[in-house]
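[1] sequence plus the predicted model coming up.
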Amino acid sequence: MSLHVATANRLDDGLVVFLTADGGWSENINDSRIADGKEAADALLKEASAPELDIVIVGPYLIEVEPQDGGLVPTKYREVLRTKGPSVREDLGYQAV
């Protein structure tokens, strides 16, 4: 089983965002629309890469996730860091909230 979500950076503040079921963007990975399988993942990336979104987000791509403890967790360490925010100062990013 290969589960994917679409992620990008929001243009107005640079934060990591995830494509949601209603076509919006959320800072919370658990709000993500999940694609199961290659065809669904391709369709999700196509939607996330729509030209009209160029004024909202930049650099959309897919990441692999797995369900864990009632939520979604990226399978790659790089993406785990992106969901938590800057690692150099704990008073910045999502961990500061």
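    Structure received.

[2] for the rest of this, base every contact and every neighbour count on C-alpha atoms.
    Will do.

[3] so the nearest residue to Ser87 once chain neighbours are set aside: helix, strand or coil?
    Among residues not flanking Ser87 along the chain, Leu81 sits closest, at 7.3 Å (Cα to Cα, 6 or more residues apart in numbering). Here Leu81 takes the helix state, with states given by DSSP: H, G, I helix; E, B strand; the rest coil.

[4] another one to put next to it:
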Amino acid sequence: MKAITANRLTDGRVIYRTAQGQWSTRFQDAQPLDDYAAETVLAQAGRESGIAVGPYLIELGEHAPAGQKWRREGIRIDGPTSGTIRLIEPANHDRAA
């Protein structure tokens, strides 16, 4: 099974194609597609403009991305892996005055 994902044109958020032909930011809303239907729906999504940028197919396991790119898709679902600042205090060394 496969699903279609892309980035939203207005803000870059990850979006998924739904069974209603709309786009959703929720992975749970992604429409599972067999190989033949996936190619057809992907072609249709690629012809639409103004909503999604760079639609492509992802492999689906049971309720999660699968295949070789599963880690990348997991990060896309959960959001950025950077952006959280962790402050590390410098070691308190004796300094010559």
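    Cool, got the structure. Not measured: the values here are computed from a predicted model.

[5] picking that back up, what residue of the second structure takes the place of the residue nearest to Ser87 of the first structure?
    Using TM-score structural alignment as the criterion, Leu81 of the first structure maps onto Ile75 of the second structure.

[6] do the same with Gly24 of the first structure
    Residue correspondence to the second structure (TM-score structural alignment): Gly24 of the first structure is matched to Gln22.

[7] report the separation between the residue nearest to Ser87 of the first structure and Thr75 of the first structure.
    To Thr75 of the first structure, Leu81 of the first structure is 11 Å away according to Cα to Cα, to the nearest Å.

[8] those two: who's more crowded?
    More neighbours surround Thr75 than the other of Leu81 of the first structure and Thr75, with 15 against 12 (other Cα atoms under 10 Å).

[9] residues contacting the nearest residue to that one once chain neighbours are set aside?
    Closest residue to Thr75 of the first structure apart from its sequence neighbours, by Cα to Cα, 6+ apart: Val65 at 5.4 Å. The contact partners of Val65 of the first structure, taken as Cα atoms under 8 Å, 6 or more residues apart in numbering, are 2-5, 72-75.

[10] dump those to TSV, plus distance to Asp12 of the first structure.
    TSV is the format used below for the contacts of Val65 of the first structure (distance: Cα to Cα, whole Å):
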residue	distance to Asp12 of the first structure
Ser2	31
Leu3	28
His4	25
Val5	21
Leu72	25
Val73	25
Pro74	24
Thr75	27
